[in-house]
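*Asks:* Can you look at this prediction? I've put the sequence above it.
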Amino acid sequence: MSKKVMLIDGSSLIFRAFFALPNLTNADGVMTNGVYGFLTMYFKAVEEYKPDYILVAFDKKTKTFRHKEFEDYKANRDKAPNELNYQFGILKDILDSLNVRYLDIDGYEADDIVGTFAKIAKDDGLDTVIITGDKDYFQLVNEKVVVYLTRKGISQMEEITEKTIKEEYGLSPKQLIDVKGLMGDKSDNIPGVDGIGEKRAIKFIQDYGSMESLYENLDEISGKKTKENLENSKAIAFLSKKIGTIVTNAPVEIKLDDIRVKEPDLNSLKEKFSKYNFNKFLEKFEDSEEKIKKSLDFSYEFSKNYEIIDEIQKSQNFYFKTIYDGENYIHSKPLFIAIKSDTSKTYIYDLDDDFVKNFKDIFEDKLINKVSFDIKEDIVLLNKIGINVELPYDDVMLMHYLIDPSRSSYDIKALSQVYLKYEVENKEVLLGKGKKKKLFIDLNKEILGKYMASTLNAIEDSKDILISKLTELTMFDLYKDCEIKLSKVLSEMEIVGFVCKKEELEKIKEEVSVEIKSLEDDIYELAGSEFNINSTKQLGKVLFEDLDLPIIKKTKTGFSTDAKVLERLRDKHEIIPKIEKYRELFKLKSTYLESLEECIDEDGRIRSTFKQNVTATGRLSSTEPNLQNLPIRTDEGRKIRKAFKADEGKILVDADYSQIELRVLAHLSDDKKMQDAFSYSVDIHTKTASEVFNTPINEVTKLQRSEAKAVNFGIIYGISDYGLSQNLNIPRKRAKEYIDNYLNTYPQIKEYMKKIVDKAKEDGFVKTIFNRRRYVPEINSKNFNVRSFGQRVALNTPIQGSAADIIKYAMIKTYENLKKSKIDAKIILQIHDEIILEVGKEDENKAKEILEKSMQDAADLKVPLLVDIDSGDSMYESK
């Protein structure tokens, strides 16, 4: 058999991986998705083709000989993001440890290096496989060269041979260069001939064999315009062909023998894979004994045997995961549970009465530690069959979230990819999605068993690694004292739910519908015609053609009618305020009133899902439905809160922190002026207005206080003078004066802001008071907008994140203190700085006392935490 050469377009593969995969970062916040995707494709190709020689070719950032021929070559390409640029260095570092040669050459592209080595290999009688995501390489295919083309992200690859090219194009590989000359290539900014696309270019070369022959027989071409375009673009066509041709004689200084496959430097490789959390790839270098041992670890048994209980009681620790079918666990029935001890295989049980009888005491034992992935989900599911999961327990998902808080999602597959030497499939991959989605109940036992066993092994194998990382990052206390305890609080909130009266929603909807109809009639009369008010196109025609209002902004599809445009037109025509009001009420009806009705369970309660792992700052989020986003800015919006009521014989107690983020800022910056204002209960916005506008405190106007309030909160979010000018509708120059005066008024805040940005640039992350980390790679970006975003994140996260931590600790303290008091009171909702209880009327005063004290004692700041508290039969009354 002929020996094989594998030539890899490194630039193509890492680019494809970077944009195909979600953000993947290591524990230090370094983005690694491009490298991870490259290595996934690399190892897959190596296993399939078993090459004897490997070379990875890269583009250089310098201009090539093609730019000398055509200055605008690739001029349409955006610069690669900084988060991708530094991954090239990481990849080359790993290739060094793999003992794989890589090459880039001034004036040439990766294509040319690959083309040159493909020719060298052919001349030596060797077979070559090219790994790339770029179809340009098809021209290199011959009897000794195949292309392995990436398709659909990084998961699929297709082998391209002379036969497949002939079948698809009806041409030889070399003739594809002529096709490119005629049609050009938009991705590389190669012009080609006007009006000739791929189909026509292929037909011309099929008919005439080459561009040269086509131009020799131009008189035969039908179609006056096509003929003219070909004549006028002859020079461009041949230039396009020239710059689209891959060079096969680039000045490479290494020989075939230099790219022979060698043994990797295992110690170095392990260190780098560990650093970047690529442990999955290490299994490729394990010996067979290690692999056999690992496969034995994934053993499972569908069982009615409860002997594992003895092992659990001895070790005081076990791993588990509950399985359900349905879109949301809150409204689903639990099906199976997988359980594993430190020394056993995985046992899978039906969740029947027999299971409850045998395992209830184990899950409710306050000495036995339980470990799962997303344990809040398990707590809610097991509650349905009468099992109350008690602390202590661990959740590896929450650990992963704390270590890497900026991920778009967290699942067992991502966890295993980052921390383990094997990869576990996630639920979506196992069941599929859309119309073809399967149910767990329909899976055959072998597939279900392997899935559950691998999941439990991943939970077990990652736990100590994650705890070690949390300890290293000084976040273990935050995990143990805050996030884990909070999962119990949130699970009970999801179990209890919030009473929502459908008849109240219907009443409000009817009132809103009447007002919407009245507004419609007024708008049609003012417009002089009836039209779809919700259609941007139709509304744009009415405003800017029929009514001839000044055009503020145009889009690709026509006139913009967004909120900012309407705001600028408000005083131009009386129709505008009515359209704004119509939009507000229409959204209220469709987004809230109608959708909330659908979320009410049979017992009259709405149960929202509270998520701990969505925001990078640590704030909780609420979904399905989002109860943290109920409208409060308008009278109609606030009316929705009338539907959220206390159960019969109970009352709602509602408490929220007063200006908590500004209090956190006063603490972090140690600014004495701001601390004094809070300590002596001076209104902070009036105080700020007095200082910024140089006005006696008793003469501050409502407008001045309002503008000072905008500056106070704007500073927290790193607002610019432009942003403030837009918020307050004032000139940018005046907005800059406000910010400058503010920073001069509070000099220690100014100093703090500079220090926190500088520290973020140096460390790559910022921290809250409780050591919650958020990585800010954007802060060192060369792109101004990206860097500015990073600076805003660095300023805001310690403040907003600390406030989020405080409210979490307040919820935990409230929950624990209410339990100890044994009164009839439960937390049913948290809205950022606000906690709502449902309380038996006889326990109202005691509940208020516990809630207020728990919130005040949640953190020890240099300024007091002030709590506003009230009560009522509905959210509308209690706020």
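*Replies:* Everything's here; your move. Predicted, not measured: the structure shown is a model, and the values here were computed from it.

*Asks:* C-alpha from now on. contacts and neighbour counts both.
*Replies:* OK.

*Asks:* show me where the stretch 101-250 of the chain has strands.
*Replies:* For the stretch 101-250 of the chain, applying DSSP state E, counting those that start in this stretch gives strands covering 101-103, 127-132, 145-151, 156-160.

*Asks:* Of those strands, which is nearest F693?
*Replies:* Of all the strands of the stretch 101-250 of the chain, it is strand 145-151 that lies closest to F693, at 61.7 Å by C-alpha to C-alpha.

*Asks:* Could you check how far that closest one is from the centre of its chain?
*Replies:* Strand 145-151 sits 31 Å away from the centroid of its parent chain (C-alpha atoms, centre = their mean, to the nearest Å).

*Asks:* Sketch out the helices for the stretch 651-800 of the chain, chain order is fine.
*Replies:* 660-669, 672-679, 684-692, 702-716, 721-728, 732-745, 747-763, 784-821 (DSSP state H, counting those that start in this stretch).

*Asks:* Pull out the buried positions in stretch 446-455.
*Replies:* 448-455 (16 or more other C-alpha atoms under 10 Å).

*Asks:* Check the strands of the stretch 101-250 of the chain for me and report the most buried one.
*Replies:* strand 127-132 (a mean of 26; mean count of other C-alpha atoms under 10 Å).

*Asks:* circling back to that earlier point, need the helices of the stretch 651-800 of the chain in a markdown table (columns: distance to S372).
*Replies:* Output for those, formatted as a markdown table (distance: least, C-alpha to C-alpha, whole Å):
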| stretch | distance to S372 |
| --- | --- |
| helix 660-669 | 34 |
| helix 672-679 | 43 |
| helix 684-692 | 45 |
| helix 702-716 | 37 |
| helix 721-728 | 44 |
| helix 732-745 | 48 |
| helix 747-763 | 32 |
| helix 784-821 | 21 |
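
*Asks:* also this one, for the comparison:
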Amino acid sequence: MSKKLLLIDGNSVAYRAFFALPLLHNDKGIHTNAIYGFTMMLMKILEEEKPTHILVAFDAGKTTFRHKSFSEYKGGRQKTPPELSEQFPLIRELLDAYRISRYELENYEADDIIGTMSLQAEKEGYEVKVISGDKDLTQLSSLQTTVGITRKGITDIEEYTPVHIEEKYGLAPEQIIDMKGLMGDKSDNIPGVPSVGEKTAIKLLKEFHTLEELLASIDKVSGNKLKEKLTTYKEQAILSKELATIMRDAPVEVQLDDIYYEGFEQETLNQLFKDLGFHSLLNKIEEDPANRESNELEDIKFELVEEVTEELFSEQNAFYVEVLEDNYHYAEVVGFSLVNEKGHYFISTSKAIESPIFKAWAEDAEKKKSVYDAKRSEVALRHHGIHLKGITFDVLIASYIANPSETIEDVASVAKRYGFFAIHSDEVFYGKGAKRRIPEEKELADHLLRKALVLHDIEEKLEAELKDNQQLELYYDLEMPLSFILADMESQGVKVDRERLRAMGEELKTRLNDFEDNIYTLAGETFNINSPKQLGVILFEKLGLPAIKKTKTGYSTSADVLEKLENDHEIIRQILHFRQLGKLQSTYIEGLLKVIHPESDKVHTIFNQTLTQTGRLSSTDPNLQNIPIRLEEGRKIRQAFIPSEEGWLIFAADYSQIELRVLAHIAGDEKLIEAFKEGMDIHTKTAMEVFHVKKEEVTSNMRRHAKAVNFGIVYGISDYGLSQSLRITRKEAGHFINRYLESYPGVKEYMDDIVADAKQKGYVSTLMHRRRYLPEITSRNFNLRSFAERTAMNTPIQGSAADIIKKAMIDMADRLTVEGLKTRLLLQVHDELIFEAPPEEIEALQVIVPDVMENAIELKVPLKVDYSYGPTWFDAK
């Protein structure tokens, strides 16, 4: 195997990183920009170079042997900023976690250590790579040694080989020190020869090759002034060359065998990244090849259970339920794995579900179980008549709370984050697409046992992380209880009137045909309306409408383009309506018909609890949260959703302007708080403030503008976004936002403070301590930084609103049980809860539901809930 030595100039790279990145802090207030940049460089270079040996060299102190010959050496340098000084111990800690050797030598510079080690390595046949921010080290370049110099960014490296140096300067690497002798180096306070710059130095060296030859042949130099300078400063030039010359025989005690790279310490590095707040880097760490074999995992011992007995189970168990299909309502359980202090067990599906002992254990709330995805596990077992109880920890939910920005695909993706690599991802193990397969039992058992072992080993780490982040209450009191409620809701499902849905589909087809005919008439010919190319020709060539945007394939006919042309021609309105109805037909009518359960006539949507970064629930298979209700035809689709019991009613309750109320609470703005306390229409109040008019003078258009900016503030809207929403100029929108912030100074202060806080901490939090990490908030890229700033403003608002309705769901489930009601919670759609209830309980619900929802949390302003009911979901609005 070829040997490759990586030598890093620690001080130089740290300086480059510090000044290349804006000041960053972790949540403890420690500056981290230098170590962050250093880490980015290190990760990149390890991946690209794959060295067998590594050494990071540091300067040992301010004075070196060079100061004896020139006391002013490096004398002009500014004092190291304290924000950088405090990071050097952390950089050394980082290197220790990476198990990378570091070295410093009294009276010598890092350059001399690197020069000595590179020469030693060359003699022993190593390939050498040097990384620095200091071009002095380019003198070390050779056929075996490449010197990488960091440029603008810390990971942008220019590689200096003898060929590159020849192309750039017309010199050989060894002539770099001659060039420094002539031109000096301001950064190191090396004087050189006054008035001799880089161009002159290079020209002289091309002719005379070395400084010594030049000084011996001054009479041959053209130009009297230059001759005079070289004569006068001859000794200074020789001294400058000596100062610039890197020593290659320094008394370095470390040997090449001492700096063999064995791979990093995964657990230690993970913890360090967490302490530093480098959450965006955690999921980039891959176990070093030195720590593992290519695709082989160490054997683990387990037992294939032939007969389920009580002796298998313990008081504390890691229990994994494998269901492969995304829509687990229609999928079979593949198998079970169990890990406790007694052993590691695989139980086949047939042996488990046929065993009364297994059922009794699964349903025993006293028998503690750590799982992955409690909701999925519960729902899957319910299809086999087993109600899983005793779940005390859910690794999926805990990992999601710890960092919602990370994509969680399976147990392996969570395991990797915490340093567990003895497991393949499901995609690797089962394959994908046509190659997807379920292996034979022993191989399957091994995979599932590894998952259970991860659950067993990772729980303590996750719980400690949640505790450090003050998130145990969010986890145990909100998300965990909610998962059980969501399991009930998913299993219950929502009944759909299949025939009514089909009838709606037929009605929509008729409407679509009518729109199609109208469009053809207005166009004067038939064409494929769904073809952007053909539509573009009709609109912008035949009808002569202004082409707002062009693409590589022709005219853009996207919705935003057409909406701007809506008032220019009747055909545009017809096309927009045609598209909306077409989406209703294909996505919601035909889509819903495909997922209605053949036996129950219900749809069993999946509520994604660990997907969004704000904490909001989302809905898939089918998505019942996005049924378009702005169109009358879209609202009518809700007519197909009916109670599952004859004669029952649908009861719907939703929070009124919950996000604006949360904003008033968080911002503490007196005018907003007063308006909500007095029960004023908040959009009218905002119009009064912004337009400086009395209540009776507020027009519908003023209120519309005020409503747009109210909700725009909540969602971090920009002047551009508001201009698009209100069809006004960007300048007008900017003035409008500024007037709003002047009217509500508490909101302005909140927005400024939350962005500043996020830049310091790297994250924002909701009222219940849900975090969202924002690594881009200090980005030098304006667009990335602006998006992160808007996200910092709106996440605490949206996330807190999401937490409140989750709390209301938990409180509501408890209240229904206490009251002994038959009413069932069916759906959560944004700020709305949908129930089905017998008619005799409606009167009680009108009291109970608002009471529970409005008291889910105590804010500085009252929460308000509106409700309605009827025979269908449509009628309950």
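*Replies:* It's in. Since the model is a prediction, treat every value here as computed from it, not as a measurement.

*Asks:* for the buried residues of stretch 446-455 of structure 1, which one is nearest E290 of structure 1?
*Replies:* Distances from E290 of structure 1 to these, taken by C-alpha to C-alpha, are shortest for S454, at 16.2 Å.

*Asks:* That closest one pairs with which position in structure 2?
*Replies:* Residue pairing (TM-score structural alignment): S454 of structure 1 is matched to R450 of structure 2.

*Asks:* Contact partners for its match?
*Replies:* 422-423 (C-alpha atoms under 8 Å, 6 or more residues apart in numbering).

*Asks:* where's it, which helix or strand?
*Replies:* Using DSSP states H and E, R450 of structure 2 sits in helix 441-468.

*Asks:* Which parts of the stretch 551-700 of structure 2 are strands?
*Replies:* 554-555, 602-603, 606-608, 618-620, 641-642, 649-655.

*Asks:* ok, and what's touching the longest one?
*Replies:* So the one you mean is strand 649-655 of structure 2. 642-643, 831-839, 842, 849-850, 853, 863-873, 876-877.

*Asks:* how does it look with 7 Å?
*Replies:* 643, 831-839, 864-873, 876 (C-alpha atoms under 7 Å, 6 or more residues apart in numbering).

*Asks:* how about the helix or strand just after the helix holding R450 of structure 2, aligned to which bit of structure 1?
*Replies:* Heading C-terminal from helix 441-468 of structure 2, the first helix or strand you meet, by DSSP H and E, is helix 472-473. Across structure 1, the stretch matching helix 472-473 of structure 2 (TM-score structural alignment) is residues 476-477.

*Asks:* average gap between that stretch and structure 2?
*Replies:* Following the fit onto structure 2, the mean deviation recorded for stretch 476-477 of structure 1 is 0.5 Å by mean C-alpha distance after the TM-score superposition for structure 1.

*Asks:* Quick one: residues contacting the counterpart of K750 of structure 1 in structure 2.
*Replies:* Structural alignment (TM-score structural alignment) places K750 of structure 1 against K748 in structure 2. By C-alpha under 7 Å, 6+ apart, the contact list for K748 of structure 2 reads L741.

*Asks:* Check F319 of structure 2 too.
*Replies:* Neighbours of F319 of structure 2 in contact, by C-alpha under 7 Å, 6+ apart: 337-339, 369-371, 452.

*Asks:* tell me the angle of the helix or strand containing it relative to helix 441-468?
*Replies:* According to DSSP H and E, F319 of structure 2 maps onto strand 316-323. Counting by axes from the mean of the first three to the mean of the last three C-alpha atoms, to 10 degrees, strand 316-323 of structure 2 lies at 120 degrees to helix 441-468.

*Asks:* And the next helix or strand past strand 316-323 of structure 2?
*Replies:* strand 333-340.

*Asks:* how big is the offset of that following strand relative to structure 1?
*Replies:* When structure 1 is overlaid, strand 333-340 of structure 2 sits 1.9 Å from its aligned residues on average, using mean C-alpha distance after the TM-score superposition for structure 1.

*Asks:* Which elements pack onto the helix or strand that that strand is followed by?
*Replies:* As assigned by DSSP H and E, the chain's next helix or strand after strand 333-340 of structure 2 is strand 343-348. Packing partners of strand 343-348 of structure 2 (3 or more C-alpha pairs under 7 Å, 6 or more residues apart in numbering; DSSP states H and E): strand 303-304, strand 333-340, helix 441-468.
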